[in-house]
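[1] any chance you could fold what I've pasted below:
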Amino acid sequence: MSHHTSESRTPFPHISKLIPELWDCLTDREREVFILRSKVYTCEEGERIYPITPKERGEERSVITLVEGQALTYYLYNGEVPIHFTGKEMLGLARLLTGMEEWYICKALTKCLVLALPAEIVEMVIDNNARASKLLLTRALRTLHTKDMRLIVLNTRRMPGRMASTLLYLDQLFGREEDGQTLRVRLTRGVLGGLSNMTTSNATRVLRSLEEDGMIALQGKEIQILKETALVDVSRHG
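    All right, here's what the predicted structure looks like:
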């Protein structure tokens, strides 16, 4: 893990480029504090992004934002269960606001660029800046909605429906290549199975079945969506 403060000379962008929407909501004084107290660093594939405790790093408790790269959020239930891709939400914000323990972790799926802000600074902004507070709470609620919808799908659909829903979720999140069919993300069968609440062998079998039905095409880790309407139907009723 490579660490740098945002004020040091690094190849990383200025903090204003990393959190542009939040930056626009901050006062000049708050921006000064963010520049002085924030840290930008990289996490390698497989490395845990959140939570990072003060004991582990000898630092104050932080709220973490994924800036670049792909990361997965795992619920801690009978092991680590991947539930969704980590977006631009602030990891640790819910714990800061509620004081409740969190039952998830976040790990880098690819090399990631991460921004860490001291929890006390984020709390200060929430207490004193209505615009910034509304932005952060809106993001937190959207993230909660995404998690809830993913959990509903994983607990109410059969395996084909769960896999179809996962593929459409990835399509919405990452989009497609210029050919209009190939997803812009490459995942192992194990990760696809985890996101769909099934074993790797079942994921392989269900993907092959969807391919045989002409809905998708498989080429290694590449997945092409050929019949989106049919895939949507399976995601809802399969």
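[2] when you work out contacts or count neighbours from here on, use the C-alpha atoms and nothing else.
    OK.
[3] for the lengthiest helix in the chain, packing partners?
    Identified as the longest helix of the chain according to DSSP state H is helix 130-156. Judged by 3 or more CA pairs under 8 Å, 6 or more residues apart in numbering; DSSP states H and E, helix 130-156 is in contact with helix 20-25, strand 80-85, helix 119-128, helix 159-174.
[4] quick one more, to check against the first:
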Amino acid sequence: MFETQVILDNRDLELPITFSASPASAIVIEELRKYQTHEIPDVDDNEESYRQYKEFLERALKPLGLYREEFLPATASLCYRVTYCDETAAIFRLTPVGDKSIYHRLIPGASRKRILEVNNVAVEPAYRGDLLLGIIMKNCALLSHTLGFEIVAGIVRYEVLPMFVDFGTVPVHHEAIHLLGDDTICDYITYFMTREQAHVDYALARSYHYFHRKVTMKNIQTDVESRQPRGTARIGA
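    As a prediction, the model looks like this:
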């Protein structure tokens, strides 16, 4: 089992299992090390780091119509921020859920399991579609295992669900949830199993494969575009 600081320090990039699905690449690892995850020590309005967390959450989610006071962290929550080159790029939180939660009801085989919920995922617009979402999901899986939980899960909007599933989370087919009370906005559960070491090994290998693919394809695209005459439309544009 990892110590939390191993995860926050990106030391999982030193483990052989990380490279079992894609080869170690200095270029990919260098890019990943630009992202750092930091735990916010106290969910307390008197703490500056927590006030900044709340401000970031409101600034990121209000324009999307996703901000609600009831979505703010509870005292049992663990809050995190992710930096890119020392600038805050995203936040997220992890909260234990009670044994009669919607996750226990809708995730197959989840009855009586210890479940950690991911929410308050908010990303600066400049980083959307980058590696950041994958980094958050990988760290959620590793932290869930380290903290002794068997499942880490979240409820996400249908339109962005494919991004999570592409990374490797497990979607659940159930009646649509309407978190915001709007029947036209459909939300679904997706999750990682995190009880066994094999689950962690999968998260490590899958996440690095995802990062390797993203970085490599971005570099290939840059090379191709640099060779195209000016004014040539991108394929698929």
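[5] quick TM-score on the pair, please.
    Once the chains are laid over each other, their TM-score by TM-score structural alignment, normalised by the length of structure 2 reads 0.25; 105 aligned residues with a CA RMSD of 6.2 Å.
[6] spatially nearest residue to His199 of structure 2, not counting backbone neighbours?
    In this structure, His199 of structure 2 finds its nearest non-sequential neighbour in Met193, 6.1 Å apart by CA to CA, 6 or more residues apart in numbering.
[7] want to throw the helices and strands packed on helix 130-156 of structure 1 into CSV with distance to Thr5 of structure 1 and mean neighbour count?
    Formatted as CSV, those follow (distance: least, CA to CA, whole Å; neighbours: other CA atoms under 10 Å):
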stretch, distance to Thr5 of structure 1, mean neighbour count
helix 20-25, 17, 14
strand 80-85, 26, 20
helix 119-128, 15, 15
helix 159-174, 30, 21
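[8] including distance to Leu195 of structure 1, could the ones you listed go into CSV?
    Listed next are those as CSV, based on distance: least, CA to CA, whole Å:
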stretch, distance to Leu195 of structure 1
helix 20-25, 29
strand 80-85, 5
helix 119-128, 30
helix 159-174, 7
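[9] tell me which of the ones you listed sits nearest to Leu210 of structure 1.
    helix 159-174 (7.8 Å; CA to CA).
[10] what angle do that closest one and strand 80-85 make?
    50 degrees (axes from the mean of the first three to the mean of the last three CA atoms, to 10 degrees).
[11] helices or strands up against helix 159-174 of structure 1?
    Applying 3+ CA pairs under 8 Å, 6+ apart, we find helix 159-174 of structure 1 packed against helix 130-156, helix 189-195, helix 200-212, helix 228-237.
[12] can you list the buried residues in the shortest one?
    Translated: helix 189-195 of structure 1. By neighbour count on 16 or more other CA atoms under 10 Å, the buried set for helix 189-195 of structure 1 is Arg189, Gly190, Val191, Leu192, Gly193, Gly194, Leu195.
[13] now do that helix: everything it contacts.
    Residues outside helix 189-195 of structure 1 that contact it (CA atoms under 8 Å, 6 or more residues apart in numbering): Val81, Pro82, Ile83, His84, Met163, Thr166, Thr199, Thr200, Asn202, Ala203, Thr204, Lys221.
[14] may I see those residues arranged in JSON lines, with distance to Lys147 of structure 1 as well?
    Listed next are those as JSON lines, based on distance: CA to CA, whole Å:
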{"residue": "Val81", "distance to Lys147 of structure 1": "12"}
{"residue": "Pro82", "distance to Lys147 of structure 1": "11"}
{"residue": "Ile83", "distance to Lys147 of structure 1": "7"}
{"residue": "His84", "distance to Lys147 of structure 1": "7"}
{"residue": "Met163", "distance to Lys147 of structure 1": "16"}
{"residue": "Thr166", "distance to Lys147 of structure 1": "13"}
{"residue": "Thr199", "distance to Lys147 of structure 1": "20"}
{"residue": "Thr200", "distance to Lys147 of structure 1": "22"}
{"residue": "Asn202", "distance to Lys147 of structure 1": "23"}
{"residue": "Ala203", "distance to Lys147 of structure 1": "21"}
{"residue": "Thr204", "distance to Lys147 of structure 1": "24"}
{"residue": "Lys221", "distance to Lys147 of structure 1": "25"}
